[in-house]
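Undergrad: Here is my input, please return the structure:
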Amino acid sequence: MSSQPTGRRRHLPNSPFNAGREAAARPPELIPVGTRVAHERYGLGRVVAAEDERTVIIDFGGGEVRRVNLDSAKLETL
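TA: Predicted coordinates:
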């Protein structure tokens, strides 16, 4: 008996797992400069620059400036 798969994997069009593939394919919503945001780990901050369509630079105060990916579930606009 062979343990090799016997064909290609099929992706069903109505599979609930397709939602993750579709979300990864489209770019996240860009946050405008000056918008207040909340981060789960760093707290409240303000967007000071947009690096590209997936990354922003946020000033969390006290000299703490961080580069955050917009795909992050920990980032929320206020």
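
Undergrad: Please make it C-alpha for all contacts and neighbour counts, starting now.
TA: OK.

Undergrad: So which bits of the longest strand that the chain contains are buried?
TA: Ranked by residue count and defined by DSSP state E, the top strand of the chain is strand 43-50. Using 16 or more other Cα atoms under 10 Å as the test for burial, strand 43-50 gives 44, 45, 46, 47, 48, 49, 50.

Undergrad: Please generate a structure for the following sequence too, so the two can be compared:
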Amino acid sequence: MLSEATLNYGERAARALLGVDSLYRRESKDEDGLVVVDMSHGALQPAPYAEYADAIAAWQELKRDAAGLPEADRRRYYDQ
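TA: A predicted model of the protein is given here:
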């Protein structure tokens, strides 16, 4: 079973991905976007990125935070 910390991390990563998707759709006017199927059914709100630099900074923070996850396999997975 995954720890609460890892589940929370996964939620942050999902919100970050939805945020990049939202930014991309807004910029490109692409209806499909990067996340073709949002399986969160509205349970997760996209991270509010004003520009790609904000998204890059958030993903860099997620990468750093992955090193502190309790499960070794998750640390390796998210580091890749």
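
Undergrad: quick one: TM-score?
TA: After superposition, the two chains reach a TM-score (TM-score structural alignment, normalised by the length of the first structure) of 0.26; 29 aligned residues with a Cα RMSD of 2.8 Å.

Undergrad: Which elements pack onto the longest strand of the first structure?
TA: strand 36-39, strand 55-59 (3 or more Cα pairs under 8 Å, 6 or more residues apart in numbering; DSSP states H and E).

Undergrad: between those strands, which gets nearest to residue 22 of the first structure?
TA: strand 55-59 (19.5 Å; Cα to Cα).

Undergrad: and the direction of the helix or strand following the closest one versus that of strand 55-59, what angle?
TA: Per DSSP states H and E, the first helix or strand lying C-terminal to strand 55-59 of the first structure is strand 65-69. Orientation of strand 65-69 of the first structure against strand 55-59 (axes from the mean of the first three to the mean of the last three Cα atoms, to 10 degrees) gives an angle of 150 degrees.

Undergrad: what angle separates strand 65-69 of the first structure from strand 43-50?
TA: 80 degrees.
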